[in-house]
Structure formats: structure tokens, C-alpha cells
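Peer 1: what shape does this take:
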Amino acid sequence: MRFGRREFLALAGGFASSAALPKLSLAENPPGRPLHGLSAFGDLGYEAGFSHFRYASPDAPKGGTFNFQPSYWFFNQNTQTFNTLNSFVRRGDAPPRMENCFDSLMVTAWDEPDAIYAHLAESVTISADGNRFTFRLRPEARWHDGSPITAADVAFSYRTLKKDGHPQLLLPLRVLEDAVAEDDRTAILIFDGTQSAQAILTIAATYPILSSEWYEPRDFLASTLEPPLASGPYRVGRFSAGSFTEYERVENYWAKDLGTVRGLDHFDTIRIEFYQERQAGFEAFKKGNITWREEFTSKSWVTEYDFPAIAEKKVVKRLFDDEARPSMQAMALNQRRERFRDRRVRDAISRCFDFEWTNRNLFYEAYQKSHSLFSGSPYETAGPPVALERALIERLGAAHELPEGIYDDAYQEAPSDGSGRDRTRRRTAIGLLNAAGWSNDNGTLRNASGDTLDLEILIRSSVFERVYNPWVTTMRSIGINASLRLVDPAQYQARTASFDFDMAGYALNWEATPVNSGLENAFGSGSADVEGSRNWPGTADPLVDAIIHEVGAAANREDHRTAMRVLDRVLRLRRDWIPSWTSANHRVAYWDMFGFKEPKPDYFWPVERLWWVDQEKATTLGKA
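Peer 2: Predicted coordinates for the structure are as follows:
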């Protein structure tokens, strides 16, 4: 079971730091000459003029429809409903995959941890000071109406997104001083000197380029169902708000023969249908109305995938390895509510959740307990700090207050006895709450002002009720006034974006090489009051800010890994987020009508861009 936004390439908040960060490694990304690719630490796996990415399939057939339920989404997108096609602002609920309609200056390689390659631009040139990036656009680049994409469009896009974009787009651009068009084919991004190497990669490779002419008479911030003029491999096709949306492959896509695209995007139509409840979507899959599904409910995976199409081998049920990226699945306790500001309160609430019992009785032992916000990666630390970590901690300690326990083994919550009624954990939780000023008054906890300790867990689907009801019961047994609140998907999106909740769950996969801008979005002081950011708890800690700065300042992978591990130690001790559980696999079921290349890419897995219809298999199933 996942909470939701499990994937994003790096579009997260970014903030200027007081001290300058090192630029991209100029030894491997030399200034003054056009480059076909960039990497944070100089590693590029593809040479100039490469024909296609290794994970692409140039010989695969085109055609058919891919009808699926997306397992990740970006910005203001929602998998349960939609009411706007404007995906790049905070307002409204947009359908997933709108980003596939737009091109970017460069694109990420899904089989490399942090390499990007020229796409809409044919090259990028770095200035000697590392603050100006000059992009030479490809002359063949076209909007879907056939008009040329110009540097004016690039400048408009970055300026507009810096001013009015969704926080995941807006915040990283704080380090961008200006975007200018030198001529029709030359766009320059000018940075203020505080940008990190990793932030440059995010800004160059994952930002949509918008048509300045199309948006000129329109309000960029408006919620609208007018399909935007775009330039990517797909365009918006048929749709019905809140019901379904289709994306049509652009047959004459200007970039279809570029190495960055060749061998991708095989389906003529990508169709997404929207269901407010999981069961309705599952029933549609069983009938074959949906043909690909990732299952996030472990109970269903074990007990419900026994329908006729499985027995008849028309549907394949399979585990795929998760990506080699750090993952985070955790509950956020909103410290904008004063009652959750004391770490001891947050710790006590965490101890009321019995993972061992839940995993055995509700999850069919499908998960492992997560203790880190960077699970399954080299950034998940263990034991006491090693020498490099200790040196960084000591240096930071000269200017910042260090948390108690920073030199001990990395914090992790002790397991329960698995009974669902672990008295030791309850006694510990009560002791923590008493120490924080909450005392029992006839079965209800109150503070010195007589206020009760209220906690509402916000959820967007009834599937979470069975998981969290035992947690609520345990909290209520020690005097916490706990409850669940199920809201519709649009309300959930609005309430979490405006931080109108006590506790809510969040899941995502970080970029393979986490960037300081993404970390600042989730943990930095500068994002604590920015609605729509990932900083759901409202973390505002100068020490955390300083460590994130060190991540961005890393001159090599070893320094980067050291800073990330120290960040992991501090975040575990703070308990702003309560890590929950993790899994090493994707649980996927699909109607046996597809072809795909194995192994899948290590760092990103957009199935709708990689798979294709196997005509022979589809004919056998009657889905040709």
C-alpha cells in the first residue's frame, strides 16, 4: 500500500543559500564549448550523436491503446479525479501525464543516476563562472500546430514558472536570476551563483517549455479544460472531466528520430480512467477495461487476484524490482498545530502504531519497517557516524545546536511484540506525553490549559481505514482524542496543499542523486510556509538547512553521500515524519497483450512510454 506521490524526477523546492555552491564539475563539463550532456559529477554514459537510449526499443511496433491506472503523478495532478488541464499551477486537479505533451531543453537518462542530454536544445554551453547556461535550440523544433519553438518561448516559460508555477516548479527557480532570448534559437538561463550542480540538472531537464504566443491572451493561472498548445510526443485527445482522459501520439512529432526519443512512445493512445475508490478501478481491470495496474494493497494482491482471467492466463501477475532510488513513505505530523511541536508528542504517536502486528495481520508480511526517509539507498545510514560523518557533524556543531543522540547509532524505533497490544510501547508513549505536559484526566489527555490532545488522520480512500483504525484505537486507549477523516480526492488535495490537516501520509521516490532543491522542498525552512510544498510537517530547523546546503555543495559523490547520511540521522531524531513501511518491488498485473524490453531502466519506469502492444497476443485476447 502506498500513500500516493511515489515518483518525481526532482521538481521540488529550491532556495538560495548564503554561501556559493560549487558549479557543475567543469573538469568533466568544460565551459566555453557546446556540450551534448551534463552530469552532476561528470559521468555521462552516452556520447554525442547516440542513436537511442539502451532501454528504448526502436524496432517495436506502434499502435494500440494503453489503458492504465497511473502509479505516480506530479504537481497538482490527481489519479482519482480531474477538473483542469492546467498541470503546472497549484490550483485544481489535473490528469496525470500532461507532462508528456511538453518538451524540455534536456532530458534525463533513465539508466543513469544524474545524467541529462540535449533534447529541445541541441547543445548547452556553460560560462567560465558557471552561472550562465546558453542553450542552442534545434531548428526543427515545432509546436503541434507546426510553428517553430523559439528562445522567446523558453524565456517566457522559465519567467512564468518562476512567478506563477506550482511550488514544485516555482521554488527551485529562486536561484534563477533571469531567462533571456538572445536570438530565435539562443536562450540563456542566468543564475545567481548560489545554485548547486544538482539544481541545474533539474531546471534544465524537467521543466516544460510553454508557448508564449498561445498563453499571451490567456490567464496562465486559470483552471481550464482547453487543451494547451504543446510540442511533446503526445497531445490531449478525448476527455470527460472527472471520468477519463486520452492522450494521442503525435504522428509527425518533430523529435521522433532523435536519440533522446527514438524507441519510446509506442502506443497510439494512452487512456486514463478515474475512480474515486480503489475497488471500482479493480473491477474495471478484472473486466479488461483497464489493461495495466500496479497494486498497492497487499491484502488484495494476496487474496483478490484469483479471478477467471488470471486462471485462464489472460492476465499476468508479476513482481518487478523497484527503482534504485531512495524512497520515502511516512506520516507527516503538522507542527503548525502547536500540540505537535514537541518531539516527545510525535514520538509517542509513532509508538502507538504496531507495524509488526499490521504487517502480519493486514499486509500479509509484504513490507519491511522503514526507519529512514531515504530507504533502500546508500543514503540510509546505520550504526554510529563513520569518520567522514563525524567530521561533518562536528563542523556543523560549531554553529548549530546538535540534537541529543547524534553520535549514537542511527535512531530506529524498536519493534513491538507483534500482539497489537504491546504494553511496553504504550507505557513508553504515556511517559513521553506526560513529560511533554499532557496528563490523564478521566481517560483523556489534557495539557495545563485544559486542552485535549486531538489528532485527526486525513485519508483519501476507504482502503486506509482498515490500516489506521487499530492505530486510532491504541491512541484513544492512552487518552489521545484520535479519529480518521475520509475526504474526497479533490478535498484531500486541497487540504494537504494548504496544510489543513493534523496528520497525513506521503510517499515518493527521490531522485537517484538527491538534489538540495528537492530536499529543501520537503525539509527546508524556506518551504515551511509555502502552500503546495512538500514540507507538510512545517520543518524549520537551521541545522537541517545547513546540512541540505552541504548536500548541494558536495564536490564529489563521497561528500554528497556523507551529507545525505548526516541528514538522515538528524531527520530520524527530529521525528517530523514518521517512517512507515517499504517494499523492494512493484506488484503489477496486466492483460497479456504487451511487449517490453528487459531489464527495465534502473532509475525510472514510465511503462506507458516503454511498452508496446504485441499484436499476436492482443489478437488472441480479442483486444487487437
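
Peer 1: for the rest of this, base every contact and every neighbour count on C-alpha atoms.
Peer 2: Noted.

Peer 1: apart from its neighbours in sequence, what residue is nearest residue 45?
Peer 2: residue 112 (7.3 Å; Cα to Cα, 6 or more residues apart in numbering).

Peer 1: surely residue 377 and residue 325 touch.
Peer 2: Yes: between residue 377 and residue 325 there is a contact at 6.2 Å, judged by Cα atoms under 8 Å.

Peer 1: contacts only, for the residue nearest to residue 45.
Peer 2: By Cα atoms under 8 Å, 6 or more residues apart in numbering, the contact set of residue 112 is 44-45, 602-603.

Peer 1: closest to residue 275 out of the residues you listed?
Peer 2: Nearest to residue 275, judged by Cα to Cα, of the contacts of residue 112 is residue 603 at 28.4 Å.

Peer 1: any chance of CSV for the contacts of residue 112, columns secondary structure?
Peer 2: Shown next, in CSV, are the contacts of residue 112 (DSSP: H, G, I helix; E, B strand; the rest coil):
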residue, secondary structure
44, coil
45, coil
602, coil
603, coil
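
Peer 1: who's sitting farthest from the centroid in the protein?
Peer 2: The outermost residue of the chain relative to its centre, with distances by Cα atoms, centre = their mean, is residue 442 at 43.8 Å.

Peer 1: what about it, distance to residue 477?
Peer 2: 12 Å (Cα to Cα, to the nearest Å).

Peer 1: can you check residue 300 too?
Peer 2: From residue 300 to residue 477 the distance is 30 Å (Cα to Cα).

Peer 1: what of residue 280?
Peer 2: 35 Å.

Peer 1: give me the more crowded residue out of those two.
Peer 2: Of the pair residue 280 and residue 477, residue 477 is the one with more neighbours under other Cα atoms under 10 Å, namely 15 against 11.

Peer 1: quick check: nearest residue in space to that one, chain neighbours excluded?
Peer 2: Per Cα to Cα, 6+ apart, closest to residue 477 is residue 443, 7.8 Å.

Peer 1: for comparison, sequence B:
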Amino acid sequence: MDRLSRRGFLAVTGAAAAAPLLPHRLFAATPSNVPVHGLSAFGELKYAPDFTHFDYVNAEAPKGGQMNFQPPNWTFNQTPFTFNTLNSLTLKGESPPRTELCFDTLMERALDEPDAVYGLLAETVTVSDDRNIFTFKLRPQARWQDGTPLTADDAAFSYNLFKDKGHPDLALPLRDLTEATAVDPATLKLVFNGNQSAQNILSIVVMPIVSKAFYTVNDFEASSLTPPLGSGPYRLGKVMAGRSIVLERVEDYWGRDLPVRKGLCNFDRIRIDFYSERQAAFEAFKKGDTTCREEFTSRVWATGYDFPAIKDGRVIKREFPGEAWPQMQAVALNQRRVQFRDVRVRRAISLCFDFEWSKRALFFGSYDRSQSTFERSDFKAQGMPSPAELALLEPLRADLPPEVFGEAIMQPVSDGSGRDRKLLSQAAKLLAEAGWKRQGNFVVNDKGGRLAAEFLANDDGIVRLYSPWVENLKAIGVDASIRLVDATQYESRQSEFDFDVNMLAVNIGATPTFDSLQSLYHSRAAKRPGTRNYPGTESPAVDALIDKAGQAKSREELVTALNALDRVLRARLDWIPTYYLANHRAAYWDMFGFKEPKPDYGFPVETLWWFDEAKAKAIGKA
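Peer 2: Now for the predicted structure:
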């Protein structure tokens, strides 16, 4: 899974279709037993061994200045609302976004290719004939920020540590790693058992490398505000617990002139302030305390950007194209709760969401209805199953809903009234068929227990979204409610699956890997706290299709496997697809430079953009 996973309201990241089919063998361009500078799952690498910088950066971008930034996405145990630890790599605690900028990785993703990585700490990688052994030659100049060498021993220590004690997003991809050893100070060997997915290594090489020396004397699992020793382009500067952090650029950063770093990480300082309430964060931007933000509330985007700095041109409001990867934003019904295990109940709840009314009344005409967890990509199933899809689905027929073998399921279109009687009647009928009988204002089971559905929220904006949905559910007898909690409770309840209904928006990457898919849908993740399998999906058929996707030897095979998986997920309705936005809605004080067009597979403004001193002086921000 790509490591920028937004967890919250209106958090869609992504747009457009996936890359065209490239029917090549996995790592077809990678010869066996020959050191190479990069890896790509399907097809040739764009950049040759002697490339000097990525095409989407300004290699001559000036260094300096400060960006005060509201992160639009985060990963692992991170949250933008508060923090009580500086270690984002474990499940325990809540940490600040972007602490990953303090660490280097073996390889770095290219943002203009769907699945390519190039050497950062690793100068080269050598792949064995059976694709089970990867040998990395580390750069001799690699250094920790205290000046000591970063060695293969640190890298081997990191992978063994993450497999044993890391956040589930780190530990699960390492499940089939059998050996991580330092052959010598400059040589790391990773050995797998042969059961790993074909794309597994692409997830592993972008994991942060931590210091063995630091975590030999510091408890890795402790919630601590002691900054860990890093090796990356930034270090933690001023930290105000729960309120703000400053990331300071490392002037003598060892890797600043590498091809994968040239033109990136240009700000001297990146400051992140933490707000428990969305309106307070917006007010900080209006005053100039925050200088760059992405807007996820349609009402605010449509009506709130009318303050003086907008009118006189000091603040720019514009849209940037979304990423060319699948979009997933959906509501999970937690089947660890017995009342949601019947698909008829899940379908009844979905019928009560009036997207057409919400689009008009809440979204100011923006957003489109999602039908799939692979929306806006060629992984989204269309029409009837193809012969190739049927070849995967037929052996699983006994474990699949019959609807899987018909037209791909589409969410209903309401009349937009907010109380579509036809759809509510269908929902009530489904509940009756599932054994829920009307008794007064509620439906009850044969023991007299009410059908309850509590929607978990951490923001007033999502309460506004849920409120009409809840009212429709009440109309058909569901004991529906909304529970608004603070950021700490929200993160804890998500991690422990302590909710009935919860929303997730996540980036699973332009080339979804087994690792990203298993955290969301695989039985293996259903009972593991901290994964994104919020519904508690446990299905042998779903597991088998995820395994097929992981074994894909070409993009064509991957598309077929995910088309089949999409049909199954849509029929099961563990996740209720909600809506998506094609573009990034961004606003920023006019003090930055950036290269256009933005890359297709990412929008990390904090590392792509730079401080423009002349612009800043013109608006009084220098």
C-alpha cells in the first residue's frame, strides 16, 4: 500500500484511469544476478542508470524558506489532529504526519511511473533467478544525522524489527521474509520463502530504515517524544506536544545530490500545526498562520474562500489534476457485530444513503458517486464477467453470491428528495427478509433486540453527511445514531475495530499490491488491530482472488484478478462505496514555486515545491 493513506472525511486521493496494459513478465526488464539501479513490476524503467533527476522536479530549485502546511494524508499511526509520540512505525500512540521525511529508504518511488522504484540508500539491487533473494549494495556515503555510517546491519535490523514489532502496515508485507542479513557493512540480503506476492518487494524497499544503535538503547514500542535518530533530508526541530512540530532541512544531508533527491526537499523548515477542529484549521489558513492546505469540504470550497487575501490575490485558490490511480472511499459495516453479517442488512443500510440529495445539498454539485473500491481505473469491473474473469470465479462459485456472475452491481440512483420512498421501501423489505420485524418505532430480532447502527465520526463535517443517512435509517426502524469523538478516541476505536459504521478513504496505488489489498480485504487482517480491514471481511473466495492478484505476472493478469475481486466486493457490500472527486482542491499563499504539470502518481507539495523569495516579499511573507 502506498504510504500516504488518508483516514477521514472527504479524503479521496486519486483520479483518472490506470496505466495502459503492459503484458510483460514480472520484472521482465530485470536480468537475474546482475546489479540494477531500479525495479518495476511490469515493463521497462523510464529512467536509465545515468539519470540525473526525475523529470517532474526542478533540479535547480532554490533551498530556503518555510512552508506552514496542513497535511492532506497520512500513514501508519499518524494523525493530523494531535500527537503523543514521535514514533510512527508502531501501532501504539498517535504520531505526527511527515516524520517519515526524517528517514531514508532502500529505494525511492518515481511519481511519474505507476510502479517503479530507484536506488536511494541502495546503489544497486541484484535479483536471483527464482526472484526469492534480493541483494542490495548500499551507498558508502550513507550517513545518520549524527555523522555515523548507515550500514547493512541497520537495514537488516530494521526489517527484522518491523516484522516482529512494527505497525501492521509494515509487519504484514514482511510475513514471507525469512532472512534479512548484513553480508558485510555495504551488502544487505533479503530472502523470501517463495510464497510472497510478485510485487511484494516494491512495498518493502520503501520502508524507512531505522538506526540499530538508537533502538538498542531506546524502546521501539514505547510512546516517546524523544526524536529518533534519522538519516533523511529533514530532522525534527521544535516540538510542542500535541500542538505543532517543525521539520528542519539537514543542510549537510548526505543524499541531497542523488538523482532520486535532486530538486526535492527544498524548504528549510516545514511546520505542521495540529487542530482538533476543521474550522479552526481553516481560520489559521485565512490568517496566514498556515500557508498551504488542501480543501476537503465542499461547502467551504464553494462559499468560504471569500476573505481579503483571496480578493487581493495574496492567496491562490485552484484545482490540480488528481492522481492516475484507483480511488477508494467507502463506509465499512463492522461484521464483528452480528447484526451486519447478513448482506441484506448491509444492502438495506446502503439504500438509505441518498447520494443525489447529498450532492445537491451538501456537496454544492461536486463529487460523483462511487460504485467500486477501484473507482476511476481499469480495475473497476464493467458489465458481465469476461471469460478470463470467469476462469477465476467459477472455481469459487460455492463461496460467492450469485450476483457476482451477472452485471457488475451498481448503487441505486435516488430521486434526490432526501427521503426516496421507493428505496426506503426496498430497504424495509430487505430487513424483513433478514428476520427483523417492526415493533413500534424499531425493528427487532426474534429475541427482541433492536437493530442498532452507530456511525463513528471525528468531525462536524462528517456528522452533517451522516445525519440524513441516519434519519432515513430511523424511518425504516433502525436504531441509528452518530457518535462524535475526539481525535485520540477516533484513532483508538478505528485501530481496535470498536465501531459499528466507519468511513475510510485510502490510496492503494496505481499498481495495487498484495500487501495493500490484504490489509483492506484479506482474512489475515480481519482480527489484527491496526489494519484497514474495518468490515472484518473473512472470505476464502476474497482471499483467493487477492492471492491471484499477488501472483500476477503481467498487468493484464492483475487487471483481470482485480476486476473479479471488484465484482465480489460489490456483491458482498462489506464496504458501501460513497463518492469521489477527480481533482485536488488546493489553496496557498502566493509564495511558492512549482513545476507543472504535476506528476501523475503523487502530489507531495511539501517536497516538490520551493520557497519563492520574490513572491513572498510581494505579499509581505518574506
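
Peer 1: before we move on, back to that, please tell me how far the residue mapped onto the residue nearest to residue 45 of the first structure from the second structure sits from residue 39 of the second structure.
Peer 2: Under the alignment (TM-score structural alignment), residue 112 of the first structure maps onto residue 113 of the second structure. Distance check for residue 113 of the second structure against residue 39 of the second structure: by Cα to Cα, it reads 11 Å.

Peer 1: cool, and residue 403 of the second structure?
Peer 2: 39 Å.

Peer 1: and those two? which has more neighbours close in?
Peer 2: When neighbours are counted by other Cα under 10 Å, residue 403 of the second structure and residue 39 differ, and residue 39 comes out ahead with 28 against 14.

Peer 1: pretty sure that one sits against residue 122.
Peer 2: No: using Cα under 8 Å, residue 39 of the second structure makes no contact with residue 122, being 11.8 Å away.

Peer 1: in the second structure, point out the residues matching stretch 462-472 of the first structure.
Peer 2: By TM-score structural alignment, stretch 462-472 of the first structure lines up with residues 460-470 in the second structure.

Peer 1: that stretch vs the first structure, average distance?
Peer 2: By mean Cα distance after the TM-score superposition for the first structure, the fitted stretch 460-470 of the second structure averages 1.2 Å away from its aligned residues in the first structure.

Peer 1: roughly how far is that stretch from the heart of the chain?
Peer 2: 23 Å (Cα atoms, centre = their mean, to the nearest Å).

Peer 1: same question for stretch 347-361 of the second structure.
Peer 2: The answer for stretch 347-361 of the second structure is 25 Å, by Cα atoms, centre = their mean.

Peer 1: next: stretch 468-481 of the second structure.
Peer 2: For stretch 468-481 of the second structure, the distance to the chain centre is 30 Å (Cα atoms, centre = their mean).

Peer 1: ditto for stretch 86-100 of the first structure
Peer 2: With Cα atoms, centre = their mean, you get 14 Å for stretch 86-100 of the first structure.

Peer 1: contacts for that stretch, please.
Peer 2: By Cα under 8 Å, 6+ apart, stretch 86-100 of the first structure touches 70, 72-79, 81-85, 161, 164-167, 169, 208, 221-225, 228, 232-236, 245, 490, 493, 532.

Peer 1: any chance of a ChimeraX selection covering the buried ones in the residues you listed?
Peer 2: The following ChimeraX line selects those of the contacts of stretch 86-100 of the first structure that are buried, judged by 16 or more other Cα atoms under 10 Å:
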select :70,72,73,74,75,76,77,78,79,81,82,83,84,85,161,165,166,167,169,208,221,223,224,228,232,233,234,235,236,245,490,493,532
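
Peer 1: helices - which of the contacts of stretch 86-100 of the first structure land there?
Peer 2: 161, 164, 167, 169, 490, 493 (DSSP state H).

Peer 1: and the furthest pair within those?
Peer 2: 161 and 490 (23.1 Å).

Peer 1: could you tell me the end-to-end distance of stretch 157-173 of the first structure?
Peer 2: Terminal residues of stretch 157-173 of the first structure are spaced 11 Å apart (Cα to Cα).

Peer 1: the stretch 451-600 of the first structure: strands as residue ranges?
Peer 2: 454-459, 481-486, 503-509, 577-579, 581-582, 585-591, 594-595 (DSSP state E, counting those that start in this stretch).

Peer 1: which one of these is the most hemmed in?
Peer 2: strand 577-579 (a mean of 27; mean count of other Cα atoms under 10 Å).

Peer 1: so which bit of the second structure is it matched to?
Peer 2: Taking TM-score structural alignment, strand 577-579 of the first structure hits residues 575-577 over in the second structure.

Peer 1: distance from the matching stretch to the middle of the chain?
Peer 2: 16 Å.

Peer 1: then stretch 395-415 of the second structure?
Peer 2: With Cα atoms, centre = their mean, you get 26 Å for stretch 395-415 of the second structure.

Peer 1: so which bits of that stretch are buried?
Peer 2: 400, 404-405, 408-409, 411, 414.

Peer 1: next one: stretch 246-256 of the first structure
Peer 2: The neighbour-count check on stretch 246-256 of the first structure (16+ other Cα under 10 Å) flags 246-250, 253-256 as buried.

Peer 1: can you add secondary structure and distance to residue 349 of the first structure and give the residues you listed back as a markdown table?
Peer 2: Putting these into a markdown table (DSSP: H, G, I helix; E, B strand; the rest coil; distance: Cα to Cα, whole Å) gives the following:
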| residue | secondary structure | distance to residue 349 of the first structure |
| --- | --- | --- |
| 246 | strand | 43 |
| 247 | strand | 44 |
| 248 | strand | 48 |
| 249 | strand | 49 |
| 250 | coil | 51 |
| 253 | coil | 53 |
| 254 | coil | 54 |
| 255 | coil | 52 |
| 256 | coil | 52 |
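
Peer 1: looks to me like residue 187 of the first structure is in a helix.
Peer 2: No: applying three-state DSSP, one finds residue 187 of the first structure to be strand, outside a helix.

Peer 1: that one is in contact with residue 178, isn't it?
Peer 2: No: Residue 187 of the first structure is not in contact with residue 178 according to Cα under 8 Å; the separation is 10.6 Å.
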